[in-house]
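> Show me how the following folds:
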Amino acid sequence: MGKSLSLQELCTELKKEQLLDLVMHLSNQYEGIDTAVMEWYASQKRVGKKEAVSNHLLWEYWERAEEIIQRFNEYGGGPEHLAYDVYEYVRGIIDLLSEYPILSEERRLLIKRLYVQYELGNSGLNDIIMDTIYEICQSDSDWKYVIKLLEKSPDEYDQKLIMKIYKEQLQDGEAYLELRLKMLEYGMDYWDLAEYYISMNQLDKAVEIAETGLENGKGRLTELFAFVFEYYAEREETDHIQDLVEQAFHIESDVDMISKCAVQYFKKKNEYEKIKSTLVKAFRINSYHKEYYADFNTMKEQLTVEDWEKIREEMIEIVKKESVIDYLKICYDHEMYNEMLAIISKSPRTMYEYNLGKNLDPIADQLIDKYPQEIVEYYWNKGGILILEGNRKRYKEAVKHLKKVKDILENKLQDKEAWEFNLKALKEHHKKKKALLDELKVFE
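Sure, this is the predicted structure:
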């Protein structure tokens, strides 16, 4: 067997003209070799023509990306791997521009060609396209050119992009305000305007806008409530704080955040009645997701024994209605074990009911010492529901419940015979389910 030769050894023997012939041969034979060679060339140090090569690569990357984006626009999207290719190409463009800036005329041409694809708007890649345009812009004139393109669009999103460019890139407050004041619908619109006034150190104006947004804004109001609350808290304007709390409760927005902030504020001011009122009113509002158990105990800690006794049963009923898990935790704290057992003993009859009760297992485990036989039935029934589903994934999950049954019967009730009898009956009943029998081998 002859000695093998490496590619490096072969190339070492070639003269300059032969190496050139080899590169040209590969270029003719294989698509993409030209680009690969130029990428290698551009990465080398101390070589000439790097700027020209980089410029060629830039447009090569764009034409490849453009071809894919255009196809996506025609068909309303495309494969994920091609979208990834687009991302790689535009990333390459941005990297090249960071090292070898191009003339403003070329930047405008590239921006224009990107915008043509953005304007079609059917590719699913518009975020990538606009992000690339943002990366390309290097001067105020570039940003103004982007605005000129966007101004032709009636789309509200594009108008907000113009606004954002005026505000963040051109720092043109007058132009920003002219557009912003025409588009105040959502809470976040008002917050955007309030942020502008904050940046201009016009806090009073920012508060005025934020309060207007709380009255008229749609959707998310969190930032507005937080800002206005902090503003009045720093100035210890308790009446305004109280009004803000009432407003949040009335429209049932950001109740959790506002109530917690208010309680902290009122504690510093030693305003017990306001603390009590805030906690109780917040708990009665059922339009937001509460941590019922934690909030229940917070009320208990903050209120006097006399005040707590007056409302305790009402609060428990609210928790019982809104969150079974939190209600069971409260039952455990109050040693209401029979009530807990009654709730978890309602055997699930369907997978829907099974899924609803998935979080009950830790509660059931708390009752093993007091009601071992009942908890055996609880876990046996859960395993049975899963077995009826008839697939290996469910069987594996069922085995976890059966292990609980085995542990309680053998270690708590010292009734190994009961476990062996039930397991044998289970296998016999499902003797045609080979996958189940296979999973049950863990008990052999």
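> contacts, neighbours, all on C-alpha from now
OK.
> Would you map the strands across the chain?
For the chain, applying DSSP state E gives no strands.
> Packing partners of the top helix by length along it?
Counting residues, the longest helix found in the chain (DSSP state H) is helix 50-75. Where contact means 3 or more CA pairs under 8 Å, 6 or more residues apart in numbering; DSSP states H and E, helix 50-75 is packed against helix 33-43, helix 80-99, helix 104-120.
> Would you tell me which of these gets closest to M24?
Among those, helix 33-43 comes nearest to M24, with 8.9 Å by CA to CA.
> Surely M299 and S277 touch.
No: M299 is beyond contact range of S277, at 10.4 Å (criterion: CA atoms under 8 Å).
> Settle it for me: which of the two has more neighbours?
M299 (19 against 12; other CA atoms under 10 Å).
> Quick one: residues contacting the residue lying closest to the more buried one once chain neighbours are set aside.
If the residues on either side of it in the chain are set aside, M299 comes closest to L279, at 6.4 Å by CA to CA, 6 or more residues apart in numbering. By CA atoms under 8 Å, 6 or more residues apart in numbering, the residues touching L279 are 259, 263, 299.
> With M351 instead?
M351 touches 385-386, counting by CA under 8 Å, 6+ apart.
> if we can go back for a sec, so which of the helices and strands packed on helix 50-75 gets nearest I311?
Closest among the helices and strands packed on helix 50-75, using CA to CA: helix 80-99, at 57.0 Å.
> run this one through as well so I can compare:
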Amino acid sequence: MNEEYDVIVLGTGLTECILSGIMSVKGKKVLHMDRNSYYGAESASITPLEDLYKRFNLPGTPPDSMGKGRDWNVDLIPKFLMANGQLVRMLLITQVTRYLDFKVIEGSYVYKAGKIYKVPSTETEALASSLMGLFEKRRFRKFLIFIANFDENDPKTMEGVDPNKTTMRAIFQKFSLGQEVIDFTGHSLALYRTDDYLDLPCIETINRIKLYSESLARYGKSPYLYPLYGLGELPQGFARLSAIYGGTYMLNKPIDEIVVENGKVVGVKSEGEIARCKQLICDPSYVMDRSSKVGQVIRVICILSHPIANTGDINSCQIIIPQNQVNRKHDIYVCMISFAHNVAAQGKYIAIASTTVETNSPEKEIKPALDLLEPIEQKFVSISDQYAPTDMGTDSQIFISRSYDATTHFETTCDDIKDIYRRMTGSDFDFAEMERKKQDIFGDAAE
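Below you'll find the model as predicted:
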């Protein structure tokens, strides 16, 4: 094992696998190790169902009503992909899409006064939505048209708005939109987790709403995609990619020590041998002394024998409960998938509720979401600490990912990937450059 690598990666979580794939595509020699015997680390999909019961220390085995254990693939960290989002672009660039099949999530909902409503994201839906009164609908429609036409390079489209100075709060005022419309726009379309964005320059929010609309336009039902057989397929796809480029993968490798000389990483010691490297990527669990706890997330995995009420019996959806609706500082998320995605036995649904913990009784905090899911056949509750790096890697060349947050999409994970990439290479992650590299390697087959 005494070999030299450009990059050693520890842990096969999604962030680590994508970076490993990207570094391999860039021509780096990569060694990827995980102390677990399975792919995915924190973001694994658990199968068979018996393993989920064991993992959550539930007594006994799943009842017969749950069907065959091996029909289940249950994500520990549920997230959907935005159809036009960064992760899908990374998958397309790296060609990992050839290993995966996606289905469109059938609807996106927002919570208001104890009920759920479909998120209106087109002018037609806005006019039909029961979320707003007639006059509010017209104002919201004007707002959506303004966003759709907004172009930073064409002052005529800006109606006097300075994208880098005007706040989002001022834009909502300009269209006289009320609090509830602001809630679902900020949280269900722009996908912010708190209301801090209201006093920041409006350009980021405008771009986020555009991303939502463009993603929605691709497939029509919702802006979200989800892979058949669960999210555990994603890290494995990137592992295959890395292997095509000569990357080496090792599961079940205990990590004895990260070897640092004069403050800089030089290798990793495993089972007595040292593999040398210039840079190291890992999740916080491998370097707790270089990470700090920044919060907690509660996630409750619920097995149901029915679709969620008031969704028109669809077999997949997302529900966002904006924090204002339940007097909180953070939103609550629900994502539901089912047997239609090959992740559950016939006729079964998996709904996962998550939020950022704010009090000493996290299960009470998530109750509004669980109330929407009743009756629940079986619950699996987890409360995870969230970590962020305290060492940015400038001197040590150790690059640490952030723990996964409570959101039900991958945009924040992709921001973390781009941030690590920038710190490792000194340049921004350039989608166009990566697309050209792919052409060089795959030629026309890349199309």
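> Quantify their similarity with the TM-score.
With the length set by TM-score structural alignment, normalised by the length of the first structure, the two chains reach a TM-score of 0.19; 137 aligned residues with a CA RMSD of 6.9 Å.
> before we move on, back to that, could you give the angle of the longest helix of the first structure to helix 80-99?
150 degrees (axes from the mean of the first three to the mean of the last three CA atoms, to 10 degrees).
> Could you list the buried residues of helix 50-75 of the first structure?
The neighbour-count check on helix 50-75 of the first structure (16 or more other CA atoms under 10 Å) flags 50, 54-55, 57-58, 61-62, 65-66, 68-70, 72-73 as buried.
> Same list (those) but as CSV, adding distance to W191 of the first structure.
Shown next, in CSV, are the buried residues of helix 50-75 of the first structure (distance: CA to CA, whole Å):
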residue, distance to W191 of the first structure
K50, 48
S54, 43
N55, 43
L57, 43
L58, 40
Y61, 40
W62, 38
A65, 37
E66, 37
I68, 38
I69, 35
Q70, 37
F72, 36
N73, 34
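> And the residues you listed, which two are furthest apart?
Maximum distance among these (CA to CA): 34.0 Å, for K50 and N73.
> For C277 of the second structure, list the residues it contacts.
Going by CA under 8 Å, 6+ apart, C277 of the second structure touches 4-8, 265-268.
> again, only this time at 7 Å
4-8, 266-267 (CA atoms under 7 Å, 6 or more residues apart in numbering).
> who's in contact with stretch 246-261 of the first structure?
So stretch 246-261 of the first structure is in contact with 222, 245, 278-279, 282, 287, going by CA under 7 Å, 6+ apart.
> what residues are up against the residue nearest to R299 of the second structure when sequence neighbours are not counted?
Spatially, and ignoring its direct neighbours in sequence, R299 of the second structure is nearest to S354 (4.3 Å; CA to CA, 6+ apart). With contacts defined as CA under 7 Å, 6+ apart, S354 of the second structure is in contact with 297-300, 332-334, 406.
> I'd like to know how far S354 of the second structure sits from L280 of the second structure.
S354 of the second structure sits 31 Å away from L280 of the second structure, taking CA to CA, to the nearest Å as the criterion.
> after the one helix or strand T15 of the second structure maps to, next one along is what?
Using DSSP states H and E, T15 of the second structure sits within helix 14-25. Per DSSP H and E, helix 14-25 of the second structure leads on to strand 30-33 as the next helix or strand towards the C-terminus.
> what about the residue nearest to F172 of the second structure when sequence neighbours are not counted, neighbour count?
The spatially closest residue to F172 of the second structure, leaving aside those adjacent along the chain, is I182, at 7.1 Å (CA to CA, 6+ apart). Neighbourhood size, I182 of the second structure [other CA under 10 Å]: 18.
> Okay, I182 of the second structure and I171 of the second structure: tell me how far apart.
With CA to CA as the criterion, I182 of the second structure and I171 of the second structure are 10 Å apart.
> Same question for L14 of the second structure.
Counting by CA to CA - L14 of the second structure and I171 of the second structure are separated by 36 Å.
> Just want to know which of the two has more residues nearby.
L14 (28 against 17).
> Nearest residue to the more buried one in space, ignoring adjacent ones along the chain?
P235 is the one closest to L14 of the second structure (CA to CA, 6+ apart), at 5.2 Å.
> Remind me what whichever strand or helix holds that neighbour packs against, helices and strands.
Following DSSP H and E, the helix or strand that holds P235 of the second structure is helix 233-244. Applying 3 or more CA pairs under 7 Å, 6 or more residues apart in numbering; DSSP states H and E, we find helix 233-244 of the second structure packed against helix 14-25.
> angle of the helix it packs on against helix 233-244?
Using the same axes, to 10 degrees: helix 14-25 of the second structure against helix 233-244 is 20 degrees.
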